[in-house]
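[1] 3D model of this:
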Amino acid sequence: MTVIIILALVALFIGLRLYSVLGERTGHEQQPILKPADPDARVERPAAPVSPVAQPAADPADLAYLPTAGPGVRALLAADPTFDVARFLEGAKAAYQMILESFWSGDLSKLRSHVDDHVYDAFASSVEQRNKEGLILENRLVHIDQAVISATTLEHTIAFVTVRFEADIAAVTRNKDGEVVAGAMTDAVQTRDLWTFRRDLATKDPNWLLVETDEEE
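    Predicted coordinates for the structure are as follows:
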C-alpha cells in the first residue's frame, strides 16, 4: 500500500514538471499549418477584371477618304480596278499647287490642259480683271496639311471625285507701285477648298480634269 502511494506521488510530480515545461509559450512557437479538408482542393483567386484598352482615335490626316465617300470610292474601284487612291491624291496635290501658282502668277498656259473650259475661263477672267486694276499677287503655298476624298460619283462611265484640301497659304497683294494693299507674307492663313476632278473611264486617257472649285463653308 505504501509503495502504491509513493508511485502515485512520483507520477504526480513528473506530470507537474512536464506541464511546467511543455505548457508554457515562449512566443517562438511555429504557427500551425492549416490543411484543407480535401487534399485535392485548390484555392483560386478570382481573376482581376481586364479593362478594355482604348483604341486611339483615327487621325483625320491619315484618312484617304471620308467615311461618307466610302461607297462611291468602292463603286469607282469596281468600275476601274486600276484606280489607286493614294496615287490619285498625290496627283491631286501636285495639280492643286501647280494650278494655284499658275493662277497667282497670271501665267495660265501651264494649267490649260489640266482644267475644264469653264474653269479656265473663270481663272482667265479673274487674271484679266486683276491686271486691269494693276494688282499683283505674291501668294505662296506654305504647306498642304491634308488632302482627302470627300465625295465620289459615277455617271455611266464618267467619274467625279471631290478632294478636300486643307492648306496654309501666305498671301500678299501689291498695287502697280509695289505697295502692299492686302495680306502679309509672314502670316499664313489656313484655307479649305473643295476641288472636283472628272475622268471618262471608257477612254485610255489617265488624266483627270479640274471641273469645279469651291471653298468649304
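
[2] can we go C-alpha only for contacts and neighbour counts from here?
    OK.

[3] what's the spacing between residue 158 and residue 119?
    From residue 158 across to residue 119, the span is 18 Å (CA to CA, to the nearest Å).

[4] Of the two, which one has the most company?
    Neighbour totals were compared for residue 158 and residue 119, and residue 119 leads with 17 against 14 (other CA atoms under 10 Å).

[5] The nearest residue to the more buried one once chain neighbours are set aside and residue 150, how far apart?
    Among residues not flanking residue 119 along the chain, residue 211 sits closest, at 6.2 Å (CA to CA, 6 or more residues apart in numbering). Between residue 211 and residue 150 the distance is 15 Å, computed by CA to CA.

[6] before we move on, back to that, was I right about the residue nearest to residue 119 contacting residue 122?
    No: Residue 211 is beyond contact range of residue 122, at 11.0 Å (criterion: CA atoms under 8 Å).

[7] Tell me which of the two has more neighbours.
    When residue 211 is set against residue 122 and neighbours are counted by other CA under 10 Å, the residue ahead is residue 211, at 20 against 11.

[8] Quickly find the element holding that one.
    strand 209-215 (DSSP states H and E).

[9] which helices and strands sit right next to that strand?
    For strand 209-215, the elements it packs on are helix 117-132, strand 180-200, judged by 3 or more CA pairs under 8 Å, 6 or more residues apart in numbering; DSSP states H and E.

[10] Here is the second sequence; please produce its structure so I can put it next to the first one:
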Amino acid sequence: MHARTATRLAGGLYLGIIILGLTAELALRGPIASAADQAAALAGAVPLWRAALAADLLMASFDIALALLLYRLFRRFGPDLALAALVLRLVQMAVIAAHLPLLLSAIGAADPAPLIARHGAGYDLGLWFFGLNALVMALLLRRTGTAWLAWLIAAAGAVYLFGSLTRFAAPELNAAMQPAYLVPVVAELSFAIWLLFGAKALRSAA
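    Modelled structure (predicted):
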C-alpha cells in the first residue's frame, strides 16, 4: 500500500472511530445511562441501546486496523515506540470490548445500573492504556517534526490518564474534570485531519 493511501486510510479510520465513539457513548447511550430511572429508560429505547453496541463493535474493528496502520507509518521514527503504541492501543480496545457484554446483559435487567456502572469503569480502565498510547504517539509525532500535534496528543494522554486514575481513586474529582475531555476530542480530531490532509513526513514511511 502506498504511503499516501495508508495515511488517508488511517485518517478515515480515525475519523470513523471518533464519530462512532461519540455517537455510541453520548448520542445513543448517554441519555439512557444518565436517566433517573435507567430500567424504564432502557426498556423504552432498546433499539437505540443495541445500535450503540453495534457502533462499539465497528469502532473496535476500526481501532485494530488503525493500530496496524499507525505502526506501519511510524515505525521508522522509532520501532520500539511504534510497537509500544501498537500494543497499548490494542490492549485499550481489548479491555473496552471485553466489557461490552455487560451492556448486553443490561437489556431486560431489573436494575441495569450496576451493569452500566461496571461498563463505565471498564471503559475508563481501557482509557488508561489509551492515555499511555497517546504519550508514546506524542513522542513519535515529535520525531516527525509535528510539534503542535505532539503537544495536543500529549495533553489528551494526560487527560485520559488523570481521568482513569480519578475514576478509581477520587470519584468526586473525576466528576469535576469531565469538561476536560474536550481536549482529547480536539486532539484526536486534529490527528485524524492531519492524517487525511497532511502527514507529509509519513508519506515515505510506509
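
[11] Just give the TM-score of the two.
    The TM-score (TM-score structural alignment, normalised by the length of the second structure) is 0.25; 99 aligned residues with a CA RMSD of 6.2 Å.

[12] possible to save the helices and strands packed on strand 209-215 of the first structure as JSON lines with distance to residue 6 of the first structure?
    JSON lines is the format used below for those (distance: least, CA to CA, whole Å):
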{"stretch": "helix 117-132", "distance to residue 6 of the first structure": "133"}
{"stretch": "strand 180-200", "distance to residue 6 of the first structure": "116"}
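
[13] which stretch among those comes nearest residue 168 of the first structure?
    strand 180-200 (4.4 Å; CA to CA).

[14] sorry, back to before: deepest of the helices and strands packed on strand 209-215 of the first structure, which one?
    strand 180-200 (a mean of 17; mean count of other CA atoms under 10 Å).

[15] list the helices and strands it packs on?
    Against strand 180-200 of the first structure (3+ CA pairs under 8 Å, 6+ apart) you get strand 158-174, strand 209-215.

[16] could you dump these to JSON lines with distance to residue 102 of the first structure?
    Listed next are those as JSON lines, based on distance: least, CA to CA, whole Å:
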{"stretch": "strand 158-174", "distance to residue 102 of the first structure": "14"}
{"stretch": "strand 209-215", "distance to residue 102 of the first structure": "14"}
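
[17] Identify, out of those, the most deeply packed stretch.
    Most buried of these, by mean neighbour count (mean count of other CA under 10 Å): strand 158-174, with a mean of 20.

[18] just checking, what packs against it?
    strand 136-137, strand 140-155, strand 180-200.

[19] Turn those strands into JSON lines, columns for distance to residue 73 of the first structure.
    Shown next, in JSON lines, are those (distance: least, CA to CA, whole Å):
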{"stretch": "strand 136-137", "distance to residue 73 of the first structure": "37"}
{"stretch": "strand 140-155", "distance to residue 73 of the first structure": "6"}
{"stretch": "strand 180-200", "distance to residue 73 of the first structure": "14"}
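
[20] how about those, which one is nearest residue 13 of the first structure?
    The minimum distance between residue 13 of the first structure and those falls on strand 140-155, with 101.3 Å, by CA to CA.

[21] by how many degrees do the closest one and strand 158-174 diverge?
    160 degrees (axes from the mean of the first three to the mean of the last three CA atoms, to 10 degrees).

[22] quick one: buried residues of strand 140-155 of the first structure?
    By 16 or more other CA atoms under 10 Å, the buried positions in strand 140-155 of the first structure come out as 140, 141, 144, 146, 147, 148, 149, 150, 151, 152, 153, 154.

[23] Need the residues you listed in CSV (columns: distance to residue 18 of the first structure).
    Below are the buried residues of strand 140-155 of the first structure laid out as CSV (distance: CA to CA, whole Å):
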residue, distance to residue 18 of the first structure
140, 105
141, 102
144, 96
146, 93
147, 95
148, 94
149, 96
150, 96
151, 98
152, 100
153, 103
154, 105
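
[24] What count of nearby residues applies to residue 114 of the second structure?
    12.
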